[in-house]
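1. structure, please.
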Amino acid sequence: MENRVEGLHHLAISTTDIKKQIEFFTDKLGMELIALYWMHGAKETWHGFLRMNDESSVAFVQSPKIASIPASMGATHAGNPTAPSAGGTTQHIALKVKDMDVLAVMQQRLRSKGVPVLGPVDHGFCQSIYFAGPEGLALELSCSEKPIEPEKWIDPDVVGRAGISADELVRYRNPPRFVPPVHPVDQPGPDAPGPHMTNYPPGIYEKLIALSDKEVWDASESAPPVKDEL
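-> Alright, predicted model coming up:
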């Protein structure tokens, strides 16, 4: 069995108004709210999940500190599907629908609720519509009839401009399989190449990565907030 990433479990988006986001995604896109609770390991923070399917969700995170962080188009947000934003930020979010028939229905649903929609647009490997969500989200709905064919969609001109060599391209298209070692790999320390998680209070990250896997697991919060009736 191949060990690899299989898909999107959830995409977490910061929000200053989780109710507004829930209202938009349930009303405009018909996505069901399936979880809304205090985020594990984060003080005064809510976590909400909207269902895409049984294994994938769009999630929102709200805490008091988010409202004090300024949003800036072209920096924190792109604002539309072709505009720039800072490295490491989300440029736009594309959600999957089954086919062109569903895409057409979603276009009409959005427009009937006052949301302007650009498209459909035929990109060859997918067909898409574009629209805005609350708080500057740049959103897309897409469908594909078949998987992307790399031979047709990896442009040699862009490969060269990205500084990718022929050997690197072969590796990127065929990532080496990882065979788990007999003995567990030790946790890398704070001086390891990384990348490393950031924005923790001083000294906290070092303490967290020094914990054993068992200590982290034992600190899990797995019980749902609503208890079964006896």
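2. CA only for contacts and neighbour counts going forward, please
-> Fine.
3. show me what contacts V117?
-> Q107, L110, R111, I129, Y130, F131 (CA atoms under 8 Å, 6 or more residues apart in numbering).
4. please redo it, this time with the cut-off set to 6 Å
-> Y130, F131 (CA atoms under 6 Å, 6 or more residues apart in numbering).
5. ditto for the one 3 residues further on
-> Taking CA under 6 Å, 6+ apart as the criterion, P120 is in contact with S128, I129.
6. give me the next element, helix or strand, following the helix or strand containing it.
-> For P120, the host element (DSSP states H and E) is strand 118-122. Next along the chain after strand 118-122, taking DSSP H and E as the criterion, comes strand 127-132.
7. list of residues touching that next one?
-> Applying CA under 6 Å, 6+ apart, the set of residues contacting strand 127-132 is V117, L118, G119, P120, V121, A138, L139, E140, L141, S142, C143.
8. distance of the residue nearest to the second one when sequence neighbours are not counted relative to P120?
-> Nearest residue to L118 in three dimensions, chain neighbours excluded: Y130, at 5.0 Å (CA to CA, 6 or more residues apart in numbering). Distance from Y130 to P120, counting by CA to CA, to the nearest Å: 8 Å.
9. in the strand holding P120, what counts as buried?
-> Applying a neighbour-count criterion of 16 or more other CA atoms under 10 Å, one finds G119, P120 buried in strand 118-122.
10. now the angle between strand 127-132 and that strand, please.
-> Angle of strand 118-122 versus strand 127-132, following axes from the mean of the first three to the mean of the last three CA atoms, to 10 degrees, is 160 degrees.
11. where is the longest helix in the protein?
-> For the chain, the helix with the greatest residue count under DSSP state H is helix 100-112.
12. could you list every helix and strand in contact with that helix?
-> Packing partners of helix 100-112 (3 or more CA pairs under 6 Å, 6 or more residues apart in numbering; DSSP states H and E): none among the helices and strands.
13. contacts for that helix?
-> K28.
14. so how far is it from its chain's centroid?
-> In terms of CA atoms, centre = their mean, to the nearest Å, the centre of helix 100-112 is found 23 Å from the chain centre.
15. now show me the structure for the sequence below, then we'll compare the two:
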Amino acid sequence: MKRTGSHHLGLATYDYEGIVDFYTRVLGWEIAWQDLMTGPDGTVHMKHVFFDTGDGSYVSYMCPTADMPNFPKKWATDINSGLGVMNGAYHFAFWAESVEELEQQQARLREHNHPVTEIIDHGWAKSIYFRAPDGLQLEFCVTTRKLTEDDKLLKHRYQPGNPIYRERPDLVARDAAILGMPADRLIAIFGSRELETQFAHEKQ
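-> Take a look at the predicted model:
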């Protein structure tokens, strides 16, 4: 059997209109499917939508109505805070086909005044991070090189990050807020000259 990626991600929101606006207007995705889920008496209990990501997969959201029984009116839609884990532990990354497309996605978000990070280099992939209106952390990511046998080994690895973080504390503060981490941690992971020097020596 051919192994494939996900058909769709299933998420939940209590702000249906806000989610539809974000994915269609800001990200530019099209609605592929919508339906209403009803109870035995015909009362609408749930709104349901699928967004076409453009690569053959979908992102879906369910949104309970006020008539939905035994369902909370509010919950931690960002997932992480509800579980008490660190920000970004649960997040969802979408494909970018090239660095140029990654830059285009970043530009589109900024054109809509939606907070988005600088491009961050992970050493084998590059990413931008942002949040949906419900607080869920999202990402566009492009693979930038072929992975090797060494990449399969579990060990500490240097991430180039983005050198601009060393020079622009205003960008550090902004992107740390988007990522939900302290500014000094962002610098330590993605902007540390000391780490760059350390790993350069280790390779010699």
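16. for the two chains, what TM-score is obtained?
-> Structural agreement between the two chains, given as a TM-score (TM-score structural alignment, normalised by the length of structure 2), stands at 0.62; 149 aligned residues with a CA RMSD of 3.1 Å.
17. sorry, back to before: how big is the angle separating the strand holding P120 of structure 1 from helix 100-112?
-> Using the same axes, to 10 degrees: strand 118-122 of structure 1 against helix 100-112 is 160 degrees.
18. got the buried residues for whichever strand or helix holds D170 of structure 2?
-> Applying DSSP H and E as the criterion places D170 of structure 2 in helix 169-179. Judged by neighbour count (16+ other CA under 10 Å), helix 169-179 of structure 2 contains these buried residues: L171, V172, A173, R174, D175, A176, A177, I178, L179.
19. now swap in stretch 3-22 of structure 1 and tell me
-> Buried residues in stretch 3-22 of structure 1 (16+ other CA under 10 Å): H10, I13, T15, T16, D17, I18, Q21, I22.
20. ok, and the closest non-adjacent residue to the fifth one?
-> The shortest distance from D17 of structure 1 to any residue other than its chain neighbours is 6.9 Å, reached at Q62 (CA to CA, 6+ apart).
21. how about the first one?
-> Of all residues not flanking H10 of structure 1 in the chain, S57 sits nearest, at 4.6 Å (CA to CA, 6+ apart).
22. likewise the third one?
-> Once its chain neighbours are removed from consideration, T15 of structure 1 has its nearest residue in Q62; the separation is 5.2 Å (CA to CA, 6+ apart).
23. residues in contact with the one you found?
-> T15, T16, T45, W46.
24. I'd like to know how far it sits from W38 of structure 1.
-> From Q62 of structure 1 to W38 of structure 1 the distance is 10 Å (CA to CA).
25. which residues do those two both contact?
-> With CA under 6 Å, 6+ apart, Q62 of structure 1 and W38 have common neighbours T45, W46.
26. re earlier: nearest to E151 of structure 1 among the contacts of Q62 of structure 1?
-> T15 (39.2 Å; CA to CA).
27. the closest one corresponds to which position in structure 2?
-> Under the alignment (TM-score structural alignment), T15 of structure 1 maps onto T13 of structure 2.
28. any idea how far that match is from A132 of structure 2?
-> 11 Å.
29. what do you get for D35 of structure 2?
-> 22 Å.
30. higher neighbour count, the two?
-> A132 (16 against 11; other CA atoms under 10 Å).
31. what's near enough to touch that one?
-> Here A132 of structure 2 is in contact with no residue (CA under 6 Å, 6+ apart).
32. what residue in structure 1 is paired with it?
-> Structural alignment (TM-score structural alignment) places A132 of structure 2 against G133 in structure 1.
33. also I31 of structure 2?
-> So, by TM-score structural alignment, I31 of structure 2 is matched to L33.
34. now do R193 of structure 2
-> R193 of structure 2 maps onto nothing in structure 1, by TM-score structural alignment.
35. what is the neighbour count of R193 of structure 2?
-> Neighbours of R193 of structure 2 (other CA under 10 Å): 13.
36. what does N53 of structure 1 give?
-> 10.
37. for E151 of structure 1, see how far away it is.
-> Counting by CA to CA, the gap from N53 of structure 1 to E151 of structure 1 is 30 Å.
38. cool, A42 of structure 1 as well?
-> The value you get for A42 of structure 1 to E151 of structure 1, if CA to CA is used, is 45 Å.
39. cool, and K98 of structure 1?
-> From K98 of structure 1 to E151 of structure 1 the distance is 24 Å (CA to CA).
40. more neighbours: the two, which one.
-> It is K98, of K98 of structure 1 and E151, that has more neighbours when counted by other CA under 10 Å, with 12 against 7.
41. tell me who's in contact with that one.
-> Counted by CA under 6 Å, 6+ apart, K98 of structure 1 has contacts C143.
42. M39 of structure 1 contacts F49, doesn't it?
-> No: in this structure M39 of structure 1 lies outside contact range of F49 using CA atoms under 6 Å: 11.1 Å.
43. more neighbours, these two?
-> Neighbour count, other CA under 10 Å: between M39 of structure 1 and F49, F49 has more, with 22 against 16.
44. does that one belong to a helix, a strand or coil?
-> Recorded secondary structure, F49 of structure 1: strand (DSSP: H, G, I helix; E, B strand; the rest coil).
45. over to A71 of structure 1?
-> A71 of structure 1 ends up coil, using three-state DSSP.
46. show me what it aligns to in structure 2.
-> So A71 of structure 1 corresponds to A76, using TM-score structural alignment.
47. excluding its backbone neighbours, what's nearest its match?
-> Here the residue nearest A76 of structure 2, using CA to CA, 6+ apart, is G82, at 5.0 Å.
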